[in-house]
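Engineer: Structure here, sequence nowhere to be found:
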């Protein structure tokens, strides 16, 4: 299932994006459980795009261009 999703995604950076999305879900879950925050898709999206921005700072040029174009065209 994951391999099929990776093939359908079409970008080399599938693993990085999946890992960042999972991490943002995990940290948002922790805010909900431990800090009493409410569920917020907007807060998760902000965290996700912020983390992608941090990855862009250290990414190889080829991966940087791919991630940057993907995040610019991303709509939720």
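Structural biologist: The structure has been received and is ready for your questions. Just so it is clear, the model here is predicted, and its values are computed rather than measured. Numbering: from 1, shown residues only.
Engineer: Please count neighbours and contacts with C-alpha atoms only from this point.
Structural biologist: Noted.
Engineer: how many neighbours does residue 66 have?
Structural biologist: Neighbours of residue 66 under the rule other CA atoms under 10 Å: 15.
Engineer: Same question for residue 53.
Structural biologist: 16.
Engineer: Next, residue 12: secondary structure please.
Structural biologist: Secondary structure assignment for residue 12 (DSSP: H, G, I helix; E, B strand; the rest coil): coil.
Engineer: Check it against this one:
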């Protein structure tokens, strides 16, 4: 069994991007928004709903991305679409 720290390091190694932490944080944020949508808006959570929120947040992140990572980030983002 992997510890949380080992799982984190494994994910970091697999992603191999300078912006991997932003990916993790925005994925978690999308889960939080999905949870709030269920509680406050009575919207049933789904993977498609989570992915939509996640992708919208990633598109916004592009505007805050350092220029030296922008090309790599854009290519990664387009691969998800």
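Structural biologist: Yes, it's here. On a predicted model such as this, the values are computed, not experimentally measured, just so you know.
Engineer: give the contact list for residue 35 of the second structure.
Structural biologist: Counting by CA atoms under 8 Å, 6 or more residues apart in numbering, residue 35 of the second structure makes contact with residue 45.
Engineer: and the counterpart of it in the first structure, what helix or strand is that in?
Structural biologist: Aligned counterpart of residue 35 of the second structure in the first structure: residue 29 (TM-score structural alignment). For residue 29 of the first structure, the host element (DSSP states H and E) is helix 14-35.
Engineer: Give me the range in the second structure that the following helix or strand past that helix lines up against.
Structural biologist: Per DSSP H and E, the first helix or strand lying C-terminal to helix 14-35 of the first structure is helix 41-58. Mapped onto the second structure using TM-score structural alignment, helix 41-58 of the first structure covers residues 47-64.
Engineer: Would you mind listing the buried residues in the matching stretch?
Structural biologist: Residues of stretch 47-64 of the second structure classed as buried: 50, 53, 54, 55, 57, 58, 62 (neighbour count, 16 or more other CA atoms under 10 Å).
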